[in-house]
Each structure stands twice: as structure tokens, then as C-alpha cells.
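# Coordinates for the following, if possible.
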Amino acid sequence: MATSYMDFTSPHAQFTYDLSHNQFFKKDERNYINALSINELNTLGNVSMLDIFLSTSNVVEPHIHQNASELVYCVSGAAVVSIVNPFTKELLHFPIQPGQVANVPQGWWHYEIASVDNTHLIAIFDAPVPEFIGGSDLLRLTPASVLAHTYCLDEAKVKETLAPITNTVFIGPPNDCKQAQAQGKTAANPAYSNPAHPNQQYYGQHHRQNFYYPQYQQPVIGNGIGYWNQY
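Okay, the predicted model is just below:
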């Protein structure tokens, strides 16, 4: 815990808080995030958390926390926490169920996908207010001409592809996602095809060890290649 200069005898010292009073983001009634930081509970010290609720196939968008590491704990439901290891250049997938955790080192690119409805995750950070940089912001704020030039892409196609991203997504896909609606791939549709879906089973390799997750049937490790302050 960081050194605290809090006067714990002060009548202003706070020792309890209701997270439902600080909703950080809401997509709909089943997909939302409540937040707790030192701004809400002044005795916290060097720790903070997000209370995350997701339905099937909803995604906490790819992002980084440049000032904090993140421990993701599954309270109920199931999810897959995916991270990019910048040293090995691998995309790693870690399925978690109630009582299980996945750790995301500080500054690592990562995202979480709900495998079932009524998934509840708690993300704990070693910072009083974790910063969040979302993939949606990087994509919408970087000029299409720069992306096209840097990666040898068709600028017109880049502009067309990224045009729908007008705000920070936080939980995707957005409610107005026309592509998902056209294909019937909504969060409420269990046929939505994604690597976290519980009807797709896979065997996992986790830190060079073999684990079997009965709800999956795809590798959880692959080649390939995480400013929240809106209070």
C-alpha cells in the first residue's frame, strides 16, 4: 500500500461506499461497469477497482492501463481474459470461472470477453485511479492517412472501416452495430461466433502447461502480437 497521509481520525474519512452510485459506463441493463477509486473512498490508498457485468459475447474493449497492473477475478459466469505478451509477441487467452483470476501486467494490451450471460468480474488495480487507453480511441484519433501509409493500406478503406467508431466503446459491440445486427451476431444471440463462447470447447496451453477447459475447444495461446479518469 502506498504511503498515506490520510487523517483516519477525521470526520471526513470514508470507510464504506456503494459502487452502484458511481456507474462508470453503461451499454444496457446487462452490460455496465461500476467504478471505485480514491475519489469515491478517500481511505483506499494505492488501490482501485471496476465492477464489471457482461452478457454473452460482450467485450471489454482492447485497452491498456499504462499506470497500473490489473487482477481480474471472476465472481460469477465465465469469461476469457486475453493479453498480448510484448516480450514473446504472443496473444494469450485465459478462461476464468468463479473463484479464478487472470493477471494483466502494467501497460499490457488486453481485453475480456464474456462466455455466458450474467458474468460478473471484478478488476483490481494497484493505482488510486487507473488510467485507460482504449483501442477505439487509438483507432478513431489516429488519422487514416497515417495508418494507411504506415501499414501500406488503402486509405479509403481504412476511413470507411473506422468511420463508425466515433466515441470510446468501453463495452462492445456498440448497440448500434449494424454489422452485428445484420449477421444476427448480437450479445443476446448464443450463436454469436467468438473464441469465448461456451459452446466452443478447446484445450489450452497456459504457461507452457496443458490444461483442459471443458467449455472450450480452441488453443488459448496463439501467435501475434491496456486512461480511465472519467469520474
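# alpha carbons only for contacts and neighbour counts from here, please
OK.
# Now the nearest residue to Phe53 once chain neighbours are set aside: which helix or strand?
Using C-alpha to C-alpha, 6 or more residues apart in numbering and skipping the chain neighbours, the partner closest in space to Phe53 is His120 (4.7 Å). Assessed by DSSP states H and E, His120 sits inside strand 119-125.
# next one: Leu138
Assigned by DSSP H and E, Leu138 belongs to helix 135-141.
# That helix - contacts with which helices or strands?
strand 59-64 (3 or more C-alpha pairs under 8 Å, 6 or more residues apart in numbering; DSSP states H and E).
# and the next element down the chain from the strand it packs on?
Going down the chain from strand 59-64, the next helix or strand is strand 70-76, by DSSP H and E.
# which residues touch that following strand?
Contact with strand 70-76 is made by 96-106, 118-126, as judged by C-alpha atoms under 8 Å, 6 or more residues apart in numbering.
# Second chain to compare with the first, below:
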Amino acid sequence: MTSNIDYTSPSTNFTYDVSKSNFFKKDAQNYINVLGIKQLNTLENTSLLDIYLSTGNVVEPHIHQNAAELVYCISGSAVVSLLNPFTNQILNLPIKPGQVANIPQAWWHYEIATADGTHLLAIFDAPTPEVIFGSDILRLTPANMMAHTYCLDEQQWKQAISPIQSTTVIGPPVNCNQNRSTITPTTQPSNKQQNLYYQDSYYFPLYWGY
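Below you'll find the predicted structure:
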């Protein structure tokens, strides 16, 4: 038990309806509900995101700087991808119902649904998982700094990221007009004893608390 919780207080809560606490909604098939200490004040070092996705939708690349994350697949299927900072390789971890993928604290990662009706439960070892989204890195870092640092054409960079007007969370955005097929991670087998894959290239990413 945590000493700073008054378990005798009438305002102390032990149950909560997670469906009443929406964090982000793209549409009726793609949304995220949240449960943290703000919603349930007796939580200790635990919180969760209840994630619903349809095929090809992505929880955008991001990090949780204060928590590790365990992703459990309830229905559908998804690929959880993470950048291993010790090997500089992307690991693509396909999961289906009953399977989990573990993401160490502060590792760059994202999830893409590979079936309609995908339902994921993301569990964190913090009362409120903090998050830095890739879309915020791209749109809020000054263009002249990106151009100078990476030897880019500043105007081309501005044009390339101009569609990113807000935090994406679940992509592609509803107003995306690009005609593209569903993206699946490029994979190759790496270990017969583990259901994981490596990818050589990767992206590299601010701060949100749920």
C-alpha cells in the first residue's frame, strides 16, 4: 500500500469505467481510452491504455520517458515495433490474441494493426505514463535547426512536414489524401525461437502526460 493514500476517505475510489475516459479518438474504429491515477486515485505504479484500431492504423512513433510498457493483444492482430538503442535495429514483434510485446522504458516504438477490430491493452509501471510523440518532434522543432543539423533544404523540410498541424496519436490522419497501400513492416527472420524480426532502418524522434 501507498502511505499517501487515505483509504478511509469517502473520495477514495476503487473502481472506474475506462470507457468513460477517452484519451484520443480518430473515428469510431480507432480510439484510445486511458486509466491512470487521475481517473482512479488508489492506483499506485500502474496505469493502462485501452487501444482500438482497424487495419493499417498506427499508434504513431513515440516514447514513454517514465515507464515501461507491456502490450497485450485481446483481439485482432498487430505488429509492435521498437528501436533497440543498444543494437540500433528495429524489432518488429507481431502479436495476436493472448500474446504480449514488452517495450522497455524510453524506447522509441509504435504499433500498427494488421486486422480490423484489433484491441490492445497497454500496461505501464507508472501511475501516469508520460509520452513524447514523433509528430510533435517533427512539427515543433524549428525548421532552421533541422536544416542546419542534418544538412537539409529548409524550404523542402517545411513543405514535407506542413501536413502535420497537430499531434497525430493515431495515423494516418483522417484528412490524409495520399493514395497508398497499407504499410507493413519490412521483416526478415532473426531467431527461430522468438517471434520477432529486425529492420535495419529507423526513424528517430516532446512531452505529454495522459
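# Just give the TM-score of the two.
Taking TM-score structural alignment, normalised by the length of structure 2 as the basis, the two superposed chains have a TM-score of 0.92; 207 aligned residues with a C-alpha RMSD of 1.9 Å.
# What segments of structure 2 are strands?
Under the criterion DSSP state E, strands of structure 2 are mapped to 22-27, 30-35, 47-53, 58-63, 69-75, 78-84, 89-95, 100-103, 109-113, 118-124, 130-133, 170-171, 197-199, 208-209.
# Which among those strands is found nearest to Ser9 of structure 2?
The closest of these to Ser9 of structure 2 is strand 30-35. By C-alpha to C-alpha, the value is 20.7 Å.
# mean shift between the closest one and structure 1?
Strand 30-35 of structure 2, aligned to structure 1 and superposed, deviates on average by 0.2 Å (mean C-alpha distance after the TM-score superposition for structure 1).
# Which secondary structure elements does that strand sit against?
Under the contact definition 3+ C-alpha pairs under 8 Å, 6+ apart, strand 30-35 of structure 2 sits against strand 22-27, strand 47-53.
# Please produce a markdown table containing these, extended by mean neighbour count.
A markdown table is the format used below for these (neighbours: other C-alpha atoms under 10 Å):
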| stretch | mean neighbour count |
| --- | --- |
| strand 22-27 | 14 |
| strand 47-53 | 24 |
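# Can you tell me the number of residues neighbouring the closest residue in space to Asn144 of structure 2 that isn't next to it in sequence?
Closest residue in space to Asn144 of structure 2, ignoring its immediate chain neighbours: Glu154 at 6.1 Å, by C-alpha to C-alpha, 6+ apart. By other C-alpha atoms under 10 Å, the residues close to Glu154 of structure 2 number 16.
# now do Asp200 of structure 2
Residues lying near Asp200 of structure 2 (other C-alpha under 10 Å) number 12.
# what residue of structure 1 takes the place of it?
Alignment note (TM-score structural alignment): Asp200 of structure 2 maps to Asn223 of structure 1.
# dump the residue contacts of the residue nearest to its match when sequence neighbours are not counted.
Nearest residue to Asn223 of structure 1, sequence neighbours excluded (C-alpha to C-alpha, 6+ apart): Glu90, at 4.6 Å. By C-alpha under 8 Å, 6+ apart, Glu90 of structure 1 lies in contact with Val84, Ile221, Gly222, Asn223, Gly224, Ile225.
# same question, Asp6 of structure 2
Thr12.
# Could you count how many residues lie near the closest residue to Phe211 of structure 1 other than its chain neighbours?
Taking C-alpha to C-alpha, 6+ apart, and ignoring the residues beside it in sequence, Phe211 of structure 1 has Gly204 as its nearest neighbour in space, at 5.2 Å. For Gly204 of structure 1, the neighbour count with other C-alpha under 10 Å is 23.
# ok, Gly204 of structure 1 touching Tyr213?
Yes - with contact defined as C-alpha atoms under 8 Å, Gly204 of structure 1 counts as touching Tyr213 (6.8 Å).
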